[in-house]
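1. Predicted coordinates and the sequence they were generated for:
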Amino acid sequence: MGNKKLTVQGVAEYLGVHPDTVYTMVREKEIPHFRVRRRILFSVETIDAWIRDQESITCQEAI
């Protein structure tokens, strides 16, 4: 089996934030996600890449 998928609850736990925060980020298109019918899902691999991107953006802003 390939890449692991997370639900909103799962990605909230993974990031250490409240699920409502994740729903807001999805609504505002701030976090990569996809839908299967009404379910919002996240690829762990894509979330990890997004985290790395966020870290590099934050580091660049600090310069």
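-> The structure has been received and is ready for your questions. Numbering: from 1, shown residues only.

2. switch to C-alpha atoms for all contacts and neighbour counts from now on
-> Noted.

3. Give me the residues contacting the lengthiest helix in the chain.
-> Longest among the helix segments of the chain by residue count, using DSSP state H, is helix 44-62. If you take CA atoms under 8 Å, 6 or more residues apart in numbering as the criterion, helix 44-62 is touched by 3-6, 31-32.

4. one more structure, for comparison:
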Amino acid sequence: MTDRWLNVDEIADHLGVSKDTVYTWISKRSMPAHKVGRLWKFQKADVDAWVKAGGAGDDAQREPA
């Protein structure tokens, strides 16, 4: 059985960040997420791998100043 899909509240809680941070990471740092209708859904394993690869780090894909 595969893990269930998490919503924005659940993934924000899992990572210890705000929902606004999650939305920013989706749009600016290519956080692994899938839009289902109007809702964003996440696979915990994909997000954990993204974090471990440095996707959420301070040096990750910043916009030019």
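-> Cool, got the structure. Note that the structure is a prediction, hence the values are computed from the model and not measured.

5. TM-score for the pair, please.
-> These two chains, once laid on top of each other, score a TM-score of 0.74 by TM-score structural alignment, normalised by the length of structure 1; 57 aligned residues with a CA RMSD of 2.1 Å.

6. Can you tell me which of the contacts of helix 44-62 of structure 1 is closest to R38 of structure 1?
-> For R38 of structure 1, the nearest member of the contacts of helix 44-62 of structure 1 is L6. The distance, counting by CA to CA, is 14.3 Å.

7. can you tell me which residues contact the closest one?
-> Residues touching L6 of structure 1, when contacts are defined by CA under 8 Å, 6+ apart, comprise 41-44.

8. still on that earlier bit, filter the contacts of helix 44-62 of structure 1 down to just the buried residues.
-> Members of those that pass the buried threshold by neighbour count (16 or more other CA atoms under 10 Å) are listed as 6, 31.

9. Among the contacts of helix 44-62 of structure 1, which one sits closest to V22 of structure 1?
-> Nearest to V22 of structure 1 among the contacts of helix 44-62 of structure 1, counting by CA to CA, is I31 at 8.0 Å.

10. In space, what's closest to that closest one - neighbours in sequence excluded?
-> Closest residue in space to I31 of structure 1, ignoring its immediate chain neighbours: M25 at 5.8 Å, by CA to CA, 6 or more residues apart in numbering.

11. Test my guess that the one you found contacts H33.
-> No. The pair M25 of structure 1 and H33 does not pass the contact test of CA atoms under 8 Å, sitting 9.8 Å apart.
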